[in-house]
Every structure is written in structure tokens, then in C-alpha cells.
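Peer 1: what shape does this take:
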Amino acid sequence: MKNHHRIVVLGAGYTGMMAAIRLARRTRRTGVEITLVNPSARFTERLRMHQIAAGQRLADHRIPDLLAGTGITFVLGAATAIDPESRTVTVDDGATSLEYDTLVYALGSSTDTSRVPGADVHAFALNSPQEAARFATRLDEVAAAGGTVTVCGAGATGIEAATEIAEAHPGLNVTLVGTGEPGAMMGAKARAHLGRSLDRLGVTVKVGARVTKVLPDAVELETGEVVPASVCLWTTGVSVSPLAADAGFAVDDRGLILVDATLRSVSHPDVHAVGDAAAVRLAWGQIHGTCQSGMPTAQYTADAIARRLRGKTVKPFRFGYFHQPISLGRRDAVIQFTHADDTPRRAYLKGRAAVLYKETVSGGPVKLYRLGKRMNVSATISKGGRATRKPADPYRSAH
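Peer 2: Next up, the predicted model:
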């Protein structure tokens, strides 16, 4: 094996942390140097942002503490450019330049507030603990004044935020706005429980109309209806960093890195993309960005890099969805179990059992990181069975 093989991991979210810590264990005592780059020293639990938004205080997990004992070098800063010819990453103002032999691109995604006029000015998003905390402060002011809260986006994040807010501030007027029915991806029984929970918490649901404008005190719908909003929380739409496209990596029309069956860039094989940053196609279709799918891509990539460094072959990535867990405040939740392609099975959980299940899911990543420093632990719940035994054709060109 080549000594001093340099691996740089960009992003210390769920996938970047998993990839870095597992790589450190898989390549210990081999001369491999691993550097993890992230603009914040705090590990962000994206699965819990709605709790901060409702005013709850969460544990402050520090990335250097989670990395202690791994030998990983942590660089505090944001990657601003990648030069694939010289294999270097520029961090922040250009004062820091990192050389790599292998790059793990794990920059993830964020809520996109740029596509609807006014959303970037008048709405909050849950892209960081700091922004979620600012929303919580504003929420307290709105609650004290008897105002209204409008959550835009009826996906899992919007549902969790709306129910968390309504439970934390009983009597506050909370409206959930979306183009589709909340829980549309779930089976009928799970969806019915979700609907009853929204009713119990007093959340008004408006679906079937797209938001066309966000105003200082309201949102406008394409139907012409104006929904009051003393404060607006935006949870719909996703954007990714332009860094990959700017570097010349082959990307799809959303900016995700096109990867082969082993999650390597089809244009730059020394670059591995994981989580929300990768356009991962399997036999049943393309995976969508969730922690459930992202963590297995990171685990697989760490193992694949370690195997290649030892001169071993690498099998194609396999993954299947297993569940759709949604919290409904602190005292309720619903878990829809799924087929590999994320379509619902008949089985589901609700109530207290679902709360315990969801808490295990939300707290799982940090526990895996700590255990992963001492032993090989798995983040993969399902490889998809027969649905993923035949790999999809790899991407051949940028879209």
C-alpha cells in the first residue's frame, strides 16, 4: 500500500462524519492521512432541527470531541474551490490548501429559499442550529402577541416542524401549507394517524396550492389566497453546493455528482460522492436524500476506499429503504415501514411505540460514531434484497 495516502473528506454532516471515522478505523496503522473539513465545530443533528425551532435545547456535540482518538485532522473552515488537476482543495480565504489522493465529497444539501420571491428575505429555514434558534426566538415573540405561524412544505420536515411548534405553543395558530397531502408517501392507516395528530394539535392544513410569494406577514398561493404569517418557516425545495460543478465534475441538472456503481465520480474516479451530494442510481430507481440512505453510502465508501488501497475488488453499492419515521411532537410519532423503493408496506407504528422508535433513529448517528471508533458498526438497515441484486447501468455523461 502507498504510504501517506491523503484522504480529504469535505463536510462533517451525517455522511462525512461516518465516512471519516470508519475510514480511520479501516485504515489504521497503514500510513493513511485523513483530513475532515467543516465550517462549524459543532456537529449538526439535522434530524432534530425542528426541536430547536420549537425552543428546545439539544446536546452540543463538538466535532473534535467526536473525532478524539481517531487520528483524523479536523480543519475548521469552508471549502471554496477544488482543483481536480492538482488535486487540491482551497479552504475559506485561500490561506489553506489541502492536497488529496482521494476526495470524499459529502457537502450535502440545504433548503432552497431562492426559487420563490420573498422566501429568502421573509422566511426562516432549518439549515443550521443557529437559524433554527433565531426562528425559536421569533416564535416566542409571535406566540406572546397571539400571531400566526405558517410552515411551507408538507413533507416530513414540514410536518415535524408544524407539530412540534403546535405542541410547544398550544393555542398558537399554526398552518401547514403544501402542494400534496401530508404523509402522501405513507400507507392509508399511517396517513390517517398523521391526520388525526395534526387535528389534535390544532394545525390547519392547506394543500393543493403552490406558494408563489412570501410577504412580511403572509404567503400568497397560486390560487390567489393570502395566508397570514406573522412568521414563516420554509421547508420545501433542496439546493446543493455549486462546488462540484465549478470544479468540472460531471453532475446532473440539480448539481449532484454523477457516480458509478461504486459511488465514484464518473468523470473523476479519485472523487467519491456520498449522501445528498451524489446522484445514486439503483436497479429500482434513484435514491433521494435522507439520513437513512446517506449513512449507508458513507459506510460503503469508507469500506470501498480501504479495500482498493489493499488491492482488493469492490462490489457495487446496494441499498433499500426500510422505513419513513416522522415525529409528531414529543409524545406522538408515526413510522411507516417500506419496500426497498420507499413505497409503503402494510406495517406501521404509531403512538408511544413510534416515539421510542423515532428517538432511537434520531439519536443513532452520534452513538454510531462513538462506537465506530472502537469497532466495526453498520449503518445499513437493508440492502434492498432482490430489488438491488442487479445493479443499474452507471451514468455515462452529465445531464
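Peer 1: C-alpha from now on. contacts and neighbour counts both.
Peer 2: Noted.
Peer 1: the strands in the stretch 151-300 of the chain, which residues?
Peer 2: 173-178, 203-207, 211-214, 218-221, 226-228, 231-234, 238-240, 257-258, 271-273, 278-279, 281-282, 285-286 (DSSP state E, counting those that start in this stretch).
Peer 1: who touches the last one?
Peer 2: Contacts of strand 285-286 with the rest of the structure, by Cα atoms under 8 Å, 6 or more residues apart in numbering, involve Ala279, Val280, Asp341.
Peer 1: does the last one touch Trp284 like I think?
Peer 2: Pointing back at Asp341 there. Yes: the pair Asp341 and Trp284 qualifies as a contact (Cα atoms under 8 Å) at a distance of 6.2 Å.
Peer 1: what about Glu359, which SS state?
Peer 2: Going by DSSP: H, G, I helix; E, B strand; the rest coil, the secondary structure assigned to Glu359 is helix.
Peer 1: that one: neighbour count?
Peer 2: With neighbours defined by other Cα atoms under 10 Å, the count for Glu359 comes to 16.
Peer 1: closest to Val75 out of the strands of the stretch 151-300 of the chain?
Peer 2: Shortest distance between Val75 and those, using Cα to Cα, is found for strand 271-273: 19.1 Å.
Peer 1: now Ala302: which helix or strand?
Peer 2: Here Ala302 sits within helix 291-309, counting by DSSP states H and E.
Peer 1: measure Ala136 to Leu176 for me?
Peer 2: As defined by Cα to Cα, to the nearest Å, Ala136 lies at a distance of 17 Å from Leu176.
Peer 1: next, the second sequence, to be compared with the first:
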Amino acid sequence: MTEKQIVVLGAGYAGLTAATRAGRHHRVTLIAPETRFLHRVRQHETAASLPEHRPALAEVVRGRGVRHVPARATGLDLAARKVFLDTGEALPYDTLVYALGSRTAWHAVPGAAEHAYSAERAAELGERLRTAERPGTVAVVGGGATGIELATEIAEAHPAWRVRIVAAGQVGGWFSARGRAHVRTVMTRLGIEVHERHTVTGVDAGGLDTTGGRIPADLVAWAAAMEPHPLAAEAGLTVDPAGRAVVDGHLRSVSHPEVHVIGDAAAVTVPGTGTLRMGCATAQPMGRYLGKLLTGRTDKPFAFRYAVQCLSLGRRDGLVQLIHGDDSMRPSVLTGRAGRLTKAAIVNGVVWALR
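Peer 2: Reported below is the predicted structural model:
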């Protein structure tokens, strides 16, 4: 173990993967308030009040030179190379790995933050669905992957609840024609009411106001968008218009090369692939690459190509959409049980790959 001070902010897919790999040869301090890994791609299961799958961080980092500090980063002094924590500590670093990821974006929609359940409150939503005196209507806002998985999971797990999905565009509109058709078939089978091209303009205790009219709901789940944590911009790292830190080919901040930025917090552009989207599929490969870079096992620029996009559609169905390396759609899909089992294998492999 070297005495080089490596501090990793965030224990998500990118941060935890980088920490365990760098911790094979260096002493690493991992800053994260949670004691268990937040398996975000399974949050729809938590929201449907199904059992959680969250391994303890202590178990993930066991046998590595990683010290976990259960705290939140509140500020960075980039000139002095220090991280300030909500415990009052100021930790120095030689190399900082910034992997604080993303959080729910409310887009200033009136009442959304007050009346809707975000992904961060998935367990609370699951409890409400499970313990309600009588079932009602739940509206899921967002026609992306998170919204689709959330709506189908809730509809299957709580059939007495009426589920509506509300999207500004087309639900699953980026998939191939076969992929979109399968999503719609599953939603029809599960009795999900689809409201497309309805932009939400307000949320209150009784439901949603949209550009297509009023949509009543007893509960609202917000899965419309994510945004990067603002600490990078506040500290003075160069960020893009969306607030993601701009990095070079080795995932170093273009303004502060002693800071590596990975995961949803980073604006990463790969030649031949393009600017990478947020998500586990891109975050964990960044963490693996950075672990190699920090331990001297590579000096090549980060490279990445897409292969598939996949969805859970309840416990008995799924969709695996084959894609080109630049994230554009191929016509081929796997659906039904084959799609579900493939998605489950990928998700389980994510936890295995953390070490």
C-alpha cells in the first residue's frame, strides 16, 4: 500500500467500483453517508414494496485498502486539495475521485418536490402502497426506463391499484419499433393507463395538471429526469450546460487534472461513440477503467461501446434491446421470460463486478 491520499466521493456504481480497484494497491478513503450499496437499477422493486438487495459497503470493500467514512461532502477547496464533510472534518487528498452521481430533477414544476415521491424515496412509496387502507390511483411521471420499470412493477405487485404513466413524449419512444410495441403490450396486459405527450405543469395532493388536462392520482411517483449533483459546479470544476464536469480522455477534470470525475457526474465524450448517457451501463465501466489507471495498469484513454439496453417489466417479463456501439437501435429484441432472465443476470452481475 502506498501513502498516496486518494479520496473517493460517492459509493454508487462508479465510485465504489473505482475504490475497490484502487484499494488493491493504494489507501483509499471512501466518503458516502450510506452503509449499504444503493442498487439504483432495482429501486423500482423497492418502490413496489419488494425485498431490497443492498449489500453492506463493509462487505464490498473487505480485503481492500479502503476506509469508509459515513459522511456527506459539503464543499471542496480545489486549491488546497481538501474535502469538507458534514461532520466538520476537512480531509486532504492527492487525488480526488468525484463520483457523486445524479439526483431527481424537478424542473421547477410547482408542487412536484412537495407532493411526489422521487427515486430517493422509493422505500416510502412502497410502504404507502403496501399499507394504504384502500387502494387508489398512482401516477408515474416519466416515460423513460425508470418510469416504465416503476409503472409495470407497481401494476404487477399491487393489482388493486390503478396505475397511470404520464410522459411528455412517447413512452419508450427511443426503442426500436419492436421494443416499443412490446412495452405497450405489457402495459396493456397489466392495465396501465398511458398518457403520452402530456407535460406536467403542476402537482398537488389530488394529482397532476398537464398540458393535456387534469390527471387525478392519490399518489405520484416522479421518474421524469435526473440531474448531476451541484457540488462540482459550486466548487469551480469546469462543467457543461447540464452541470456535468467536463473531463479529458483519462477522465480528469479539464480544469483540475488532480480530480477524476466518473459516473453520472461526468460529461464523457468517446470518439466513435459520442457523449455518454447517465446510467449504470456507463458508470461502472468508468469505475473499472479508473481503478486500472490509478494502479498503473493502463495509460490508455477511456474507451466504451454500447451493447444492449434492458428493462424489467414486472417479475415475469422484460425487454433486452440490442443496440449499436453508438447507442442507436438495432431492430432485434429479446422479450418475455428470456428478456427478464437476461436483465436479471446483468443486474446481478453488476453487484459481483463492484469488487
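Peer 1: TM between them?
Peer 2: The TM-score (TM-score structural alignment, normalised by the length of the second structure) is 0.96; 354 aligned residues with a Cα RMSD of 1.5 Å.
Peer 1: looking at the strands of the stretch 151-300 of the first structure, which is closest to Thr157 of the first structure?
Peer 2: Taking Cα to Cα as the measure, these were each checked against Thr157 of the first structure, and strand 231-234 came out nearest at 9.6 Å.
Peer 1: residues contacting the helix holding Ala302 of the first structure, please?
Peer 2: When contacts are defined by Cα under 8 Å, 6+ apart, helix 291-309 of the first structure is touched by residues 1-2, 14-16, 18-20, 22-23, 26-27, 262-263, 272, 274-276, 287, 313-314, 317, 319-321, 378-380.
Peer 1: need the buried ones from those residues selected in ChimeraX.
Peer 2: Applied in ChimeraX, the following selects the buried portion of the contacts of helix 291-309 of the first structure according to 16 or more other Cα atoms under 10 Å:
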select :14,15,16,18,19,20,22,23,26,27,262,263,272,274,275,276,287,314,317,319,320,321,379,380
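Peer 1: in helices only, show me the contacts of helix 291-309 of the first structure.
Peer 2: In helices, judged by DSSP state H, the following of the contacts of helix 291-309 of the first structure are found: Tyr14, Thr15, Gly16, Met18, Ala19, Ala20, Arg22, Leu23, Arg26.
Peer 1: which one of those residues is nearest to Thr35 of the first structure?
Peer 2: Nearest to Thr35 of the first structure, judged by Cα to Cα, of these is Ala20 at 8.0 Å.
Peer 1: what residues are up against whatever residue of the second structure lines up with Ala245 of the first structure?
Peer 2: By TM-score structural alignment, Ala245 of the first structure lines up with Ala233 in the second structure. For Ala233 of the second structure, the contact set (Cα under 8 Å, 6+ apart) comprises Val239, Gly243, Ala245.
Peer 1: which of those has the most neighbours?
Peer 2: Across the contacts of Ala233 of the second structure, neighbour numbers were computed from other Cα under 10 Å; Ala245 holds the maximum, 29 neighbours.
Peer 1: which residue in the first structure aligns with that one?
Peer 2: Using TM-score structural alignment, Ala245 of the second structure pairs with Ile257 in the first structure.
Peer 1: I figured that match was touching Gly275, is that so?
Peer 2: No: under the criterion of Cα under 8 Å, Ile257 of the first structure lies out of contact with Gly275, with a separation of 10.4 Å.
Peer 1: any idea how many residues pack against the aligned partner of Lys367 of the first structure in the second structure?
Peer 2: By TM-score structural alignment, Lys367 of the first structure lines up with Trp352 in the second structure. A count of neighbours around Trp352 of the second structure, defined by other Cα under 10 Å, yields 10.
Peer 1: tell me how many other residues crowd the closest residue in space to Val226 of the first structure that isn't next to it in sequence.
Peer 2: Among residues not flanking Val226 of the first structure along the chain, Glu220 sits closest, at 4.6 Å (Cα to Cα, 6 or more residues apart in numbering). For Glu220 of the first structure, the tally of surrounding residues (other Cα under 10 Å) stands at 17.
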